[in-house]
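S.K.: fold the following and give me the result.
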Amino acid sequence: MTTPQEELLPQTRRALLHRVAVGQAEGRAPSMVAAVVRGGRTVWTEARSSVDGHGPDENVQYRIGSITKTFTAVLVLRLRDEGLLDLQDPLEKHLPGTRAGEVTVAQLLAHTGGLAAESPAPWWERSSASLRPELGDVLGERPFLHPVGRRFHYSNPGYTLLGALVEKLRDAPWADVLRRELLEPLGLDRTSAQPQAPHAGGWAVHPWADVLLPEPTEDLGIMASAGQLWSTAADLARFAVFLTEGDDRVLSAESVREMRNPAAPGEAADIVDGVGYGLGLQLQRRDKRLLVGHSGSLPGFLANLVISVEDDVAAVVLANCTSGPLIASIGADLLGIVADAEPRIPAPWKPLREVDPEALELAGQWYWGTHGFALRVTADGLVSLEPLAGRGRRSRFRANGDGTWTGLEGYYAGELLKAVRRPDGSVSHLDLGSFVFTRQPYDNGASVPGGVHPDGWQGIG
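M.R.: Coordinates of the predicted model:
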């Protein structure tokens, strides 16, 4: 139940309804269900159906296809956080004998391992899993199509390997590990490897006639970790909250943030649209808004989960048809309707309870050569360094407890920021990965690489 402050305005709700209604009608989907999340809870749901009186609600299961990959990625990050693997480990270290052992765990997560997009014929989504009982049957005779680590190439076999990795290190079936470590702690009771009533049936809609054909529902077997799951709009809405905030029972906010960071670019043709991939999450820049999430499809079903962390809004759209509705666009539009019509209201500003005196001493204006920068101490206990004007390198920094700070993003991610002091204890300059920042442009009282001309600043005579 939402509080009055969380309720959407009537005109926003109507705009959301209109978008879903148009999407279902123009996309000729037998049914469509959607949900919007804001402020950590579901604030709107809607369903449309071609059968009068039988519209689904947010608790009806649909197959979610490759959104399953995000669940699998969470399980792998849990293994990393427990110290059971490193993302840079080659697969061979933990799962020998696959013929794809040189690929790292991180490359599998980001689809940069060079593996084929699909398993060998017949089409795995529409054929029995008994045809592929072993990993070798999934990888085929030619596992690699591209040099390892050189380019993004979406790979279902890659996430099959990750599922096998989870099973090996947990000594339990992937579905059992998923239920125990993710679904139960997050309360995703209507997400499962096998369909549970009530669930939608999958349909193909004829491209040139308004008639339907039932789609088969195959168990994906060993490839389950790439696309097996069934879920609901309500469960995926809760999963969206987790992917925004983290949950220490499953994965910390820091590790979830790592999943959302770009780990692989899109194809060259996608660069103009700002498409990329993190660790189990698709990334897209749309209308100056960074969207993270994942889409999914299997014969008879389409699914989309999309989040704008900055706006604190997420959307879920599910349909039971093989093709037709542009479901990713519908999800992005639903999110944009809410974020644009009812912008996020920031929390009240509050001062720091405690401040690091050393950080406060460094606050203010600095110069890298002639480029002006501002160093600020922020309410979250970090320091930020950003250009005073225009675009340029910027980053937040986390204190290390020894008078140094580590960059968290951008060009300075992982770089060390430290104050260099004179014998009397006063600050000479800041050293940031060998870049010298001084209080004045080319301060002759600081140790500027290459020195400062003895005549100082001068006009043209």
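S.K.: please make it C-alpha for all contacts and neighbour counts, starting now.
M.R.: Will do.
S.K.: my read: residue 373 touches residue 390, true?
M.R.: No - Residue 373 lies out of contact with residue 390 (Cα atoms under 8 Å); the separation is 10.5 Å.
S.K.: following up with a second sequence; could you model it the same way so I can compare the two?
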Amino acid sequence: MTTPFEELLPTTRRALLHRIAVAQSEGRSPSLVAAVARDGHLVWTGSRTSVDGHGPDENVQYRIGSITKTFTAVLVLRLRDEGLLDLGDPLEKHLPGTGAGEVSIAELLAHTGGLAAETPGEWWERSSAALRPTLADVLGERPFRHPVGRRHHYSNPGYTLLGSLIEKVRGVSWEQALRTEILEPLGLSRTSAQPQMPHAGGWAVHPYADVMMPEPGEDLGLMAAAGQLWSTTRDLAVFAAFLATGDERVLSAESVREMRTPAAPELPGAEGSSYGLGMQVLRRKGRTLAGHSGSLPGFVAGLWLSEQDGLAAVVLANCTSGVSAATVAAELLLTVAEAEPRIPAPWRPLPAVDSSVMELVGPWYWGTQTVALRLTTEGGVELGPVAAGGGRGSRFRANGDGTWTGLDGYYAGELLQAVRRPDGSVSHLDLGSFVFTRKPYDEDAPVPGGVHPDGWQGLPQ
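M.R.: Below you'll find the predicted structure:
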């Protein structure tokens, strides 16, 4: 009998190995390591060539660049969930005097604050942090390139501001907050701000000759929250599982779902791509992938997860360019999803059900459109069209008072409640002012605009 974490089939393993072999060979990376996880458990790892003469494995550190931003975003969402700030707050409220304080925290997370993509002066990724000792040096005299909130414009200085915000509100360094609030609870013992042996060295490969040059491994200083971290495929697979399901020790399932939800316009020139709160979001082959890419001189990285498949894939390489780690990671994930689709959990009846909720399940009508209310195994409800392609739908979580709040889709954040008559019977469902009735335009329900007194009619002769 198979288990969800059984090793992948030989044909799937060969397809994955072939993909990373092509990526390493054609991309001319000194080494490349990859992993695929299902429901948080590694089901495949692979590598090509060596680090210090040894084949890299899932415990060898590589620099992960901007995947660091997702860790930083988790720290910010924790502050929000603790009531220490609101994502709509202007930065100035918590971190005054930056010169960019009009930008909201949410806009910084989603790269919609209009800030410059990079710092003024030298190429910050290859230069000493001593050149940027203050936020003024990071932002420069002209921190904005676009109107605030109008478009997505990726900004490394924006995440530097978020790192400083975390330090100001917490009263500890960004690195200490990261270690105590994320790394230790999740058991990410091989993720760190500074490299720990065994780790790969970063290399630049000449574009027209098969020769290499070591890249400098700078400490990013104030820019650390944008790209400082080193990690492994094993640790990142565990982190990806957390980003899919949440962990109450770190961040709830609802909050990580919020991170994965697009919060910015579709990216220019990248159809199906958007950005959430510290996470990139892709649509590929009918699936939604969430994660992040990363790069620093000498390294490229990619991490993607698919909640619906319970899969995550990670690719790390030690070259400045040549390998699209994020593209390869997405292809590894999709290869497994298509070759070995997730085996559904066995259906089981609910252990108990509230009779007042059971009274609500079944068909309802919004005007003449038929929808159905269903109970979910998580204790919430789901409202959606009866026929495929028939309209809007959302999942809802129970609020504990007989109402539900939308989790996704058109009704995300909206309140669903049953309206009862004086005798206790159900009159209708109210959802964000929409009235759902048990029959089309029920004359006994308060349908907006009223119901014609002559009722339903045929074509006059």
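S.K.: can you give me the TM-score here?
M.R.: The TM-score (TM-score structural alignment, normalised by the length of the first structure) is 0.96; 458 aligned residues with a Cα RMSD of 1.6 Å.
S.K.: show me which helix runs longest in the second structure.
M.R.: Counting by DSSP state H, the longest helix found in the second structure is helix 10-27.
S.K.: tell me which residues of that helix come out buried.
M.R.: Using 16 or more other Cα atoms under 10 Å as the test for burial, helix 10-27 of the second structure gives 12, 13, 16, 17, 19, 20, 21, 23, 24, 25, 27.
S.K.: next: stretch 38-51 of the second structure.
M.R.: Result for stretch 38-51 of the second structure [16+ other Cα under 10 Å]: buried residues 38-49, 51.
S.K.: what about the alignment partner in the second structure of residue 377 of the first structure, neighbour count?
M.R.: Aligned against the second structure by TM-score structural alignment, residue 377 of the first structure finds its counterpart in residue 375. By other Cα atoms under 10 Å, 19 other residues sit near residue 375 of the second structure.
S.K.: contacting residues around the residue nearest to residue 375 of the second structure when sequence neighbours are not counted?
M.R.: Nearest residue to residue 375 of the second structure in three dimensions, chain neighbours excluded: residue 381, at 4.5 Å (Cα to Cα, 6 or more residues apart in numbering). Neighbouring residues of residue 381 of the second structure by Cα atoms under 8 Å, 6 or more residues apart in numbering: 373, 374, 375, 395, 396, 397, 398, 404.
S.K.: by neighbour count, which of these wins?
M.R.: Greatest neighbour count in those, by other Cα under 10 Å, goes to residue 396: 27 neighbours.
S.K.: average gap between the helix or strand harbouring that one and the first structure?
M.R.: Taking DSSP states H and E as the definition, residue 396 of the second structure sits inside strand 394-398. Strand 394-398 of the second structure, aligned to the first structure and superposed, deviates on average by 1.8 Å (mean Cα distance after the TM-score superposition for the first structure).
S.K.: can you give me the helices for the stretch 101-250 of the first structure?
M.R.: For the stretch 101-250 of the first structure, the helices defined by DSSP state H, counting those that start in this stretch occupy 105-110, 135-139, 156-170, 174-178, 184-186, 224-227, 233-245.
S.K.: could you dump those into CSV with mean neighbour count and distance to residue 67 of the first structure added?
M.R.: What follows is the helices of the stretch 101-250 of the first structure, written out as CSV (neighbours: other Cα atoms under 10 Å; distance: least, Cα to Cα, whole Å):
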stretch, mean neighbour count, distance to residue 67 of the first structure
helix 105-110, 28, 13
helix 135-139, 20, 20
helix 156-170, 23, 11
helix 174-178, 18, 14
helix 184-186, 15, 16
helix 224-227, 27, 7
helix 233-245, 24, 9
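S.K.: need the counterpart of residue 386 of the first structure in the second structure.
M.R.: Residue 386 of the first structure maps onto residue 384 of the second structure when the alignment is built from TM-score structural alignment.
S.K.: show me the contacts for the nearest residue to that match once chain neighbours are set aside.
M.R.: Nearest non-adjacent residue to residue 384 of the second structure, counting by Cα to Cα, 6+ apart: residue 393, 3.9 Å away. Residue 393 of the second structure makes contact with 382, 383, 384, 385, 409, 410, 411, according to Cα under 8 Å, 6+ apart.
S.K.: shouldn't the last one be in contact with residue 394?
M.R.: Yes - applying Cα under 8 Å, one finds residue 411 of the second structure in contact with residue 394, separated by 5.9 Å.
S.K.: by how much does stretch 161-170 of the first structure deviate from the second structure on average?
M.R.: Mean for stretch 161-170 of the first structure is 0.9 Å (mean Cα distance after the TM-score superposition for the first structure).
S.K.: distance from that stretch to the middle of the chain?
M.R.: Centroid displacement of stretch 161-170 of the first structure relative to its chain, using Cα atoms, centre = their mean, to the nearest Å, is 21 Å.
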